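**Student:** What follows is a protein structure lacking sequence information:
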């Protein structure tokens, strides 16, 4: 039976104890042939009942509070804050249960986050080691071959030195991107906000990547002719880097003879939305949510052959979020992908 109020419990217990004491007194006086004074017995019973009720209620409250304080002291040592002492009744016990359950749930969530971060850290370190190991071993292999005598052959020497230089460039690119993404994550990279024409930046990116696109016969184009400029408020250098990474990504994973189309449209009266669309191999639905993770590759062996540090999309996401804007992607296997992000209108 659930006791709703400890005062009621104290009264009932006092009544039972007084009844037992009275029964014992009457029984004793009956055996000793003493006359029972009813008035005195009633007065004694009343006084005893009141005293027992007060003592029992106070004792139960003190004991329960003592036990609860011990529980809260243990919880407080972890919560780093004090919880006020409570007056004991069933409602406060419900409060205690809810508070401890809430605290337990919070700690479970913290443990889950710590486990996730630990797994993320382990994966990140493993990925960094793997990405650095490949170009390092490549350079080491070519240099050892040259040291063992291949350097005497001029043709082999030049070929191996060029390959070693390419591996060092890849290594330098990985280190540079790691440094950049670390600065982005720690707010160490400051944005230089300015007003500029985003269409002009897109055309500049097309000019920079024209040679890479021609190697796969990929056409870089805008979705339409824009007769007026589209001014935005952002860091122009960082936006150029975002577009370079997205367009380069579309070239790497685009099909030979394909197209990369960039469009600029109105998200609302305060924002523009920039889309980079290709008709390449696309990405499976299960891989889409992880595309912006550091070093994540859909097809690890093939992606590594394409070059790059594996940090491009992660850097893009950090730059866009540093502008307090959003970026997302839609993709269909065999049909291509569309990366789109918002920018503040100037």
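**Tutor:** Received, thanks. Predicted, not measured: the structure shown is a model, and the values here were computed from it. Numbering: from 1, shown residues only.
**Student:** use CA for all of it now, contacts and neighbours both
**Tutor:** Will do.
**Student:** Could you report the neighbour count for residue 90?
**Tutor:** Neighbour count for residue 90, taken as other C-alpha atoms under 10 Å: 14.
**Student:** repeat for residue 58
**Tutor:** Each residue near residue 58 was counted by other C-alpha under 10 Å, and the total is 15.
**Student:** swap in residue 199?
**Tutor:** Burial of residue 199 is recorded as 20 neighbouring residues (other C-alpha under 10 Å).
**Student:** Pasting the second one now:
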């Protein structure tokens, strides 16, 4: 039975029971205080009950109108909208002025529809990005192989150059596919992430020790400082957090764009979170692109991406990992002239 039928019938039944009880009550009153004994169909009783029935009828009508406008109509509208969900051509969000459960339902529906639209957009962008990034090296490989096939009298040195270019383009394609495969695998791993408690000081020291020597081998100076104490603990999946640091240092080295590149790592405490910052003195990123750095497949400069490699998933991976830990990550212009990335991790519970 539909809600718009069941609820009015329920209220009608309640009102009939109420009226019958009033009638019995009046009969009892008249039986006690009047010598005249008669039935409820007596005109005197009916006249006494008519105003009560009129009031009850008005109440019933008001209830019907209220249920229709506040419950049945919004639910019917939501049900209609569910059949019209379109992620390609989105409709305006559902509006509701009520703050009850129906209003909350509308808000949750709007959020769900927005997430579906974002998922569709990301899927489309993913396919377009992969197709674009694979098309460029494939076109080059096709051109080189066609040239080798049609010009068999080329000098051996020139043939060798073309073979090496084909190998380089093939390696670039393999790297792109590996990046995408790694990102997909990482997304699945986050759903079953296991965390342990680590000291912020130990984590910072381990990361600093690891990358200080690695960057020194590339003639890049790493400066580290923090204000953590041994009592500060973090509940994290350490391999994934190390992956975040690895991506950030790799980006700084790959896209720093300076021969005398310097990298700075800072750690500090603020309220209930531990903050980590990775900065460099490189060429930086335009302010208009800072908010887009963590989008999947986003790259500031396509030509630089082709030269340096990568699919534009490194920072998107960092964002996903940090948010699964309950933290936040953001980009900002560094005081050293390059790019700065700051992320937070919630402190571990004392118990």
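**Tutor:** Thanks, I have the structure now. All values derive from a computational prediction rather than experimental measurement.
**Student:** Could you check how far the spatially most central residue of the first structure is from residue 28 of the first structure?
**Tutor:** The central residue of the first structure, meaning the one whose C-alpha is nearest the mean C-alpha position (C-alpha atoms, centre = their mean), is residue 113 at 7.5 Å. Residue 113 of the first structure sits at a distance of 70 Å from residue 28 of the first structure (criterion: C-alpha to C-alpha, to the nearest Å).
**Student:** which residues of the stretch 51-200 of the first structure fall in strands?
**Tutor:** Remark: strands assigned in the stretch 51-200 of the first structure by DSSP state E, counting those that start in this stretch are 193-197.
**Student:** Pull up the gap between the counterpart of residue 307 of the second structure in the first structure and residue 298 of the first structure, please.
**Tutor:** Under the alignment defined by TM-score structural alignment, residue 307 of the second structure corresponds to residue 305 in the first structure. Distance from residue 305 of the first structure to residue 298 of the first structure, counting by C-alpha to C-alpha: 13 Å.
**Student:** who's more crowded, these two?
**Tutor:** Between residue 305 of the first structure and residue 298, residue 298 has the larger neighbour count (other C-alpha under 10 Å), namely 15 against 9.
**Student:** helix, strand or coil for that one?
**Tutor:** The local conformation at residue 298 of the first structure, judged by DSSP: H, G, I helix; E, B strand; the rest coil, is coil.
**Student:** Assess the claim that it and residue 285 are in contact.
**Tutor:** No: here residue 298 of the first structure does not reach residue 285: they are 10.9 Å apart, not a contact under C-alpha atoms under 8 Å.
**Student:** Now do the shared contacts for the two.
**Tutor:** Shared contacts of residue 298 of the first structure and residue 285 (C-alpha atoms under 8 Å, 6 or more residues apart in numbering): none.
**Student:** Could you pull up the residues touching the residue nearest to the centre of the first structure?
**Tutor:** For residue 113 of the first structure, the contact set (C-alpha under 8 Å, 6+ apart) is empty.
**Student:** Report the separation between the closest residue to residue 287 of the first structure other than its chain neighbours and residue 291 of the first structure.
**Tutor:** Leaving aside its chain neighbours, residue 287 of the first structure sits nearest to residue 298 (6.6 Å; criterion: C-alpha to C-alpha, 6 or more residues apart in numbering). Distance of residue 298 of the first structure to residue 291 of the first structure, given as C-alpha to C-alpha: 8 Å.
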